[in-house]
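1. below are the sequence and a predicted model for it; my questions follow.
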Amino acid sequence: MMRVLLIILLAALNAQAQPMFKDTVKDNYSGTIIPDPYRWLENDTLARTREWITAENKLTNSYLDAIPFRKALTEHLSSTWNYARETPPVKAGEYYFFTRNNGLQPQNVWFLRKGLNGAEEELLDPNKLSANGTTAVTMLGFSTDNRYLAYAVAYAGSDWNTLHVMDIISRKELNDELKWVKFPRAAWKGNGFYYSRYPAPEKGMELSARNTLNQVYFHRLGTLQEADSLVFEARLSVAAFVTEDQRFLIISSLPGSFLGFKLTSSTGNALHYQDLSVPGSRIQPLIKGYDNHNIVVDNKGGKLLLQTDTDAPNNKVVLLDPAHPEKEHWQTVIPEQRSSLENIDLAGGYMWACYLKDARTLVSQYDYSGRKVRDVQLPGIGTARNFSARKADKDIFYTYTDFTTPETVYRLDVVSGKSVLYRKPDFKGITTGYETRQVFVTSKDGTRLPMFIVCKKGTRLDGNNPVFMQGHGGFKRNLTPAFNVARMIFLERGGIYAQPNLRGGNEYGEAWHRGGMRGNKQNVFDDFIAATEYLIREKYTQPARIAITGVSTGAVMVGACINQRPELFKAAIPVVGAMDMLRYHKFTIGSTWAEEYGTSDNKEQFEYLVKYSPLHNIKAGVRYPATLVLTADHDDTVVPAHSYKYVATLQEKQAGDNPVLIRIDSNAGHGPGKPTTKLIAEAADAWSFIFSQLNVKW
């Protein structure tokens, strides 16, 4: 009866939520004419757009309000989420800095203590910076003398950050204020630091205008931003780093640096360097071209340790002389392994190589000559991160998590390699009685991919279990085992969680990444479909009980999969996705993704983009899965217009009674910095939708 009422309610409200008219605008892509009838939804200040948003919010709220257990689910989730948790302490001089959330605080609060056992003192509470808890703070690092701390402040979920500096001794904020920064870093050198920023956008276009000409500046403490020295600029994206001994400035840039905006056939980065120990030295090329991914790990005297996938798809570490940086002069320090080298952390004068073996973390300790000291014994089969500290430190504070273990802080002794528990979160939910399996699935082209499956012990494989799947498949991002407090309510009620590792990530190195990018993007969708078919074939579930999700490029995957195989899924939740793959590069930082996706400006790339673009492959008269799109009004990573146009089109063409809804969060962005209250509200709505669609009993 309740389902019937929901269908009737949706039918009644859906007419009100339809856009009032269609644009006649059409685009010519190398001779192919593509209409864009909902182009007007790209203008979020247009009155017509605001009216559409109001109608959509009314529709979505009415639907969710009619779910009888939504309130109880929300209360249970709030109660479960209410547990104390801390981040690993970071040492600077005689102080340790860390954050804590007592449970439901919107943002983590920063503390410091003298020594590990000293009395703690509140340093900065972001919750006092805004009435609604939507102001987020990111710590960027300490000056060489440990007196000053640089930090970034972002408002309402936007990528735009403002940099500030605090005097740790007096606990007072300096007058320094640096604006128009995205993805902030502060590379300290002497009495100041290097940082990158964009030119100020046109007023009213802060959240949608294309961001180009990223510039590195040096800021001296106590001066105005206008006095900062321009050091380097790139058309797309650039980042600065200074080695711990302050000798080398390293600058990494994406394709387009000094060349104007020009697509290449590569997805890597170029490197420049400056020897800061030589007065009057200039910035010089270190790694030319963009054929490979390169990260300067540290220096060893006048030479540099470089992590690279040059001739090593799984990555290796080499030593190079900046005076002779050509690869024929490189000395191998850590050779390529069978497992994918995710990153190198530095601590205690050692390199800590973090590998992925079938999407699980392995960590090995090396000295700077490349001698392997030991493999770190981790607490379990899961994800471990943050093996970073200064060279003089003797302890590392790292985190460990898996699907049923909240992120826990461990203390590792650099000399012995032994780990002990340092801080365990005060999670009161049930984390026992579950099992995690890893299976391997054969994709359409014969490629073997891993998939984690989490469920209660003793779950019967009768072909009728509710299943929730998440995938990503792009930008070298890995989906590894991690705890999610909201997902636990699904597992508690007999649900099964499945997480396939799709091509496009870095789980098996650069070859795996390239297998899911550009013209190979269809492999990502084939992988996810194959994983879904595996779960059905092995009697875990059936299509009527499968819900899927993906975030950002994972949402593109969701949109493509429900277009290509709508009968395979019951419900879909695409989150902050670039659903218009023909125009994504025309907004904010979208042009920086061109090397991953390709763009419609190129005829060859247009030909494959238009074949899978979620917006452009919705067909009239098809019964698509029940769909709840999640986006936010301050998302200036993937602008919400993507989701608006996608939902308008899907609502227009949907056949049958499966709802098509959009949840538009206010004063929120792409995800990072979202306050706890908003995280809970969004999760409660999403899981209420999933429970109702999969017929999961509350």
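-> Yes, it's here. Computed from a prediction, not measured in an experiment: that's the story for all the values here.

2. CA only for contacts and neighbour counts going forward, please
-> Will do.

3. for the stretch 401-550 of the chain, what spans make up the strands?
-> In the stretch 401-550 of the chain, the strands defined using DSSP state E, counting those that start in this stretch lie at 405-413, 419-423, 434-442, 448-456, 467-470, 496-500, 546-551.

4. for residue 216, find the nearest of those.
-> Smallest distance to residue 216 across the strands of the stretch 401-550 of the chain (Cα to Cα): 29.8 Å, for strand 546-551.

5. sorry, back to before: so which of the strands of the stretch 401-550 of the chain comes closest to residue 571?
-> Taking the strands of the stretch 401-550 of the chain one by one with Cα to Cα, strand 546-551 is closest: 4.5 Å.

6. show me what that closest one is packed against.
-> Where contact means 3 or more Cα pairs under 8 Å, 6 or more residues apart in numbering; DSSP states H and E, strand 546-551 is packed against strand 467-470, helix 553-564, strand 571-575, helix 676-694.

7. go with 7 Å
-> In terms of contacts (3 or more Cα pairs under 7 Å, 6 or more residues apart in numbering; DSSP states H and E), strand 546-551 is packed against strand 467-470, helix 553-564, strand 571-575.

8. please identify the deepest-packed of the ones you listed.
-> For the helices and strands packed on strand 546-551, the largest average neighbour count (mean count of other Cα atoms under 10 Å) is found in strand 571-575, namely a mean of 27.

9. what's the next helix or strand after it in contact with?
-> Counting by DSSP states H and E, the next helix or strand C-terminal to strand 571-575 is helix 594-597. Residues outside helix 594-597 that contact it (Cα atoms under 7 Å, 6 or more residues apart in numbering): 263, 266-267, 475, 517-518, 585.

10. cool, and stretch 93-110?
-> By Cα under 7 Å, 6+ apart, stretch 93-110 touches 81-91, 111-116, 122-127, 133, 136, 146, 675-677.

11. please identify the buried residues of that stretch?
-> 95-101, 103-110 (16 or more other Cα atoms under 10 Å).

12. now stretch 410-427
-> Buried-residue list, stretch 410-427, by 16+ other Cα under 10 Å: 410-414, 417, 419, 423, 425, 427.

13. quick one: contacts of it?
-> 83-85, 348, 376, 394-399, 406, 408-409.

14. redo the contacts of helix 594-597 as CSV? Include neighbour count.
-> Shown next, in CSV, are the contacts of helix 594-597 (neighbours: other Cα atoms under 10 Å):
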residue, neighbour count
263, 18
266, 15
267, 21
475, 20
517, 24
518, 20
585, 23
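
15. for comparison:
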Amino acid sequence: MMIKLTPAFAWLVALSIGLTSSAGPPVTTPRDTVIDTMHGVEVPDPYRWMESESSTLTAWVNAQDGFFRSFVDGVPIRDAIVDRIAEIGEFDSVSPPTRAGNRWFSWHTPADRARGMLMVREGAADAPARVLVDPEAFFPLDTMRLTGMTPSPDGTHVVIACDDGAGTWGELRLLDVDSGRERPERLTGISGPTGFPGVRWLGDGTAFVYWHFDVRDARGTRTVALRNPKLRLHVPGTPQSEDPVLAADTGDPTRLIRTFDITNDDRFLVYSVIDKGTRHTTLHALAFDDADAGPITLARDEATFGYIGSRGSRLMYRTDAGAPNFRVIGIDLDDPAPERWIDVIPEGENQIAAVWQTADRLIVNEQRDVKPVLRVHDLDGRFLREAQLPGIGGVGVTASRRHSDVYYRFGVLFDPMTIYTLDTETGASTLYHRPALAFDPEAFVVEQVFYESFDGTRVPMFIARRRDLQPDGTHPLWMYGYGHGGWSAFPWFQPHLVAWLEMGGFYALPGIRGGGEYGAAWRDAGMARQKPNAIGDYLAAGEWLIENGYASRDGLVANGGSASGFLPVVATNRRPDLFGAAVVDWPFLDMLRYHHFASGFTRSFGSPDDPVDFAVLHAYSPYHNIEEGTCYPPTLVAVGERDLTTPPLHGYKYIAALQHAQACERPAMIQMIRDAGHYSYGTTPEQRRGSFADQIAFLIRALELPFRPPVSGNAGAR
């Protein structure tokens, strides 16, 4: 690969001391003779033994870890990269305030602190803040972290969620806000994979509803299935054992209660149940004053429903039922038949990506070619005005149905979330908090381009680079793709990628099918049996970047993670000539057995137990499509030792197979993140920074990049 050496980056440190990209496997990996017959097809699985704990597996993992450490620790500028990532990521981080009564709650992580503190302000959002929870004093273990909070409507109490840093299982605790003291009860059976917030208070603050799961059903320490999801009601001061179950699916313990909330008048618990592996959703409403009568069924449909809020007996949902670009519907509790639904905000040309209700307004995030636009409507759905945003960036809104305050976060790859208040009467934005940074965001630029995929589909893509560098094909480019679950891809702030840009790298994020860039039709066009469309979009993005001078074949880095972790290695399996390297984070790679170790993904990928789905999965499953005698690009697969969502066995099996088949000396390596859960680069800031730096160091050595140490200090910083 030819690298242009600008005066600021003409330092050949890695090459000058003789680093090379050749690295053979550290050990010979045992191979089984296991062969499954699936739908009449023989499927060899030589590394089936890696699915179970054993001393042999432990020894193999340790040897691979040592192999990787010797490879990246030999990069002279690795430690400088760690230091620069720390500088970039160390700033005072503040969340938008959440109002409850006459108090405002927010998170504050000072630049010199590892974990965020929960703060409370009295009387106004800009009043002096008081520390309510300092995790460094609150938790005995420095790996424990706060993951969410929900104050009672009057602000007298707050429920906090915490876990052990692996993001797997946690607990709920209750604080008295006046005194700051913790109440004695702790609620367990709280699942990290379901996310937080998972708490809704009754309006009078006497009790709250929460999500509860039975003790996990685990195989070893690396797989999990969530069992018997329930909604329970907790009255502060009573033991959890007395919490009544408000909703549960006793007929099928693998069905998920997907979402829940409480109507604005506190009369009903509303919740949705989804059949795992399908889009079949059932909406229910349970009257608190007549719970014994059971829930009312509001809807059954193959569609997505997101609860927004209520107005009288009308419940408002964002849905793609009959509306691929989504619409806001009103369902009357007294007459919920689908033919009686009304359009509060009809489907339009652009996607309705999200909706929030305040006391008197609806705030709509409308996406125009992926770029967010905030629109203000009244509660009847009438459009009032468009918000004046500060530019092109990602937007997240914080609002309460009980108040009129609206805050939003605004950011991009090289700028962490700046917070603004939104005046819904004028559409004007006012700065609330902007972090002081150790770099200048104006030194970078992000642009949006469009390219044609293999079947002629127009696909959007964002590209970020240093403003002073031009797309001439001489700069390494890190290409991340997701295309899953309806998530719209927009470049978000990541300190290690800012360091990558500073050192002369480019970054690209194609909005491939399977994501939510253009609504439900775009999402469905990249799911399950249509997943090959997402793969085709990803490959076409790489080809376009090379053809248009943004990257070269030797410098194009394929990247994806979690539900898209399969993408980069499907790409390098099929087109090893197109990519310089692959960096894979927390992936599914054995697509014929993934459903045995993680639940809830067959809707997105299809089921290997179905013969048609099997044929699609077998054709691209990374583990099953490695050809012996092929020279594959340098490949790094990051796995979490305690990951229960995409268990590390996927990385183990794939890397073992790749090392066996590799026809050249290019490295195939495991990056083991010790003690970490899903998509966690570590349980401490130091470990996380080191993990990110290791990935860049891997690329520096594997691609022989002539990067100089990143510049330290805050010259030109904001």
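-> Yes, it's here. Note that the structure is predicted; figures quoted are calculated from it, not measured.

16. quick one: TM-score?
-> The TM-score (TM-score structural alignment, normalised by the length of structure 1) is 0.93; 681 aligned residues with a Cα RMSD of 2.2 Å.

17. what's the neighbour count on the aligned partner of residue 265 of structure 2 in structure 1?
-> Matched by TM-score structural alignment, residue 265 of structure 2 corresponds to residue 245 in structure 1. Neighbour count of residue 245 of structure 1, defined by other Cα atoms under 10 Å: 13.

18. do you know how far residue 245 of structure 1 is from residue 282 of structure 1?
-> Residue 245 of structure 1 sits 18 Å away from residue 282 of structure 1, going by Cα to Cα, to the nearest Å.

19. tell me the counterpart of residue 206 of structure 2 in structure 1.
-> So residue 206 of structure 2 corresponds to residue 191, using TM-score structural alignment.

20. equivalent analysis for residue 349 of structure 2, please.
-> Aligned partner of residue 349 of structure 2 by TM-score structural alignment: residue 338.

21. secondary structure class for that match?
-> coil (DSSP: H, G, I helix; E, B strand; the rest coil).

22. tally of neighbours for it?
-> Neighbours around residue 338 of structure 1, by other Cα under 10 Å: 14.

23. what residues are up against residue 634 of structure 2?
-> 581-582, 666-668, 702.

24. compare those residues with structure 1 and list the overlap.
-> Among the contacts of residue 634 of structure 2, the contacts conserved in structure 1 (both residues aligned by TM-score structural alignment, their matches' Cα atoms under 7 Å) are 581-582, 666-668.

25. wait, which of those is closest to residue 228 of structure 2?
-> Looking across these and measuring by Cα to Cα, the closest to residue 228 of structure 2 is residue 582, at 38.5 Å.

26. residue contacts, whatever residue of structure 1 lines up with that closest one?
-> Using TM-score structural alignment, the equivalent of residue 582 of structure 2 in structure 1 is residue 572. Contacts for residue 572 of structure 1 (Cα under 7 Å, 6+ apart) come out as 547-549, 625-628.

27. again, only this time at 6 Å
-> 547-549, 627 (Cα atoms under 6 Å, 6 or more residues apart in numbering).

28. relative to residue 147 of structure 2, how far out is residue 169 of structure 2?
-> The value you get for residue 169 of structure 2 to residue 147 of structure 2, if Cα to Cα is used, is 11 Å.

29. can you check residue 116 of structure 2 too?
-> Residue 116 of structure 2 is 10 Å from residue 147 of structure 2, by Cα to Cα.

30. what's the counterpart of residue 371 of structure 2 in structure 1?
-> That one, residue 371 of structure 2, aligns with residue 360 by TM-score structural alignment.

31. identify the residues contacting that match.
-> Applying Cα under 6 Å, 6+ apart, the residues near residue 360 of structure 1 are residue 382.

32. what do you get if the cut-off is 8 Å, keeping everything else the same?
-> 381-383, 480-481 (Cα atoms under 8 Å, 6 or more residues apart in numbering).

33. out of those residues, who has the most neighbours?
-> Top of these by neighbour count (other Cα under 10 Å): residue 383, with 24 neighbours.

34. is it true that that residue touches residue 402?
-> Yes - using Cα atoms under 8 Å, residue 383 of structure 1 is in contact with residue 402, at 6.2 Å.

35. which two in the buried residues of stretch 410-427 of structure 1 are spaced the farthest apart?
-> So, the buried residues of stretch 410-427 of structure 1 by Cα to Cα: farthest apart are 414 and 427, at 28.9 Å.

36. filter the contacts of stretch 93-110 of structure 1 down to just the ones in strands.
-> 85-86, 90-91, 111-114, 122-124, 136 (DSSP state E).

37. what's the closest of the buried residues of stretch 93-110 of structure 1 to residue 645 of structure 1?
-> The nearest one, if we look at the buried residues of stretch 93-110 of structure 1 relative to residue 645 of structure 1 and count by Cα to Cα, is residue 106, at 30.9 Å.

38. skipping adjacent residues, who's closest to the equivalent of residue 300 of structure 2 over in structure 1 in space?
-> The equivalent of residue 300 of structure 2 in structure 1 is residue 288 (alignment by TM-score structural alignment). Using Cα to Cα, 6 or more residues apart in numbering and skipping residues adjacent in sequence, the residue nearest residue 288 of structure 1 is residue 270, 5.4 Å away.

39. the one you found corresponds to which position in structure 2?
-> Match for residue 270 of structure 1 (TM-score structural alignment): residue 282.

40. measure the closest residue to residue 651 of structure 2 other than its chain neighbours to residue 669 of structure 2 for me?
-> Residue nearest to residue 651 of structure 2 in three dimensions, not counting chain neighbours: residue 637, with 6.0 Å by Cα to Cα, 6+ apart. Separation of residue 637 of structure 2 from residue 669 of structure 2 (Cα to Cα): 6 Å.

41. tell me which of the two has more neighbours.
-> The residue with more neighbours, out of residue 637 of structure 2 and residue 669, is residue 669; 30 against 26, by other Cα under 10 Å.

42. among the contacts of stretch 93-110 of structure 1, the buried ones, what's the ChimeraX command?
-> A single ChimeraX command selects the buried members of the contacts of stretch 93-110 of structure 1 (16+ other Cα under 10 Å):
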select :81,82,83,84,85,86,87,88,89,90,91,111,112,113,114,123,124,126,127,133,136,146,675,676,677
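
43. appreciated, that's everything.
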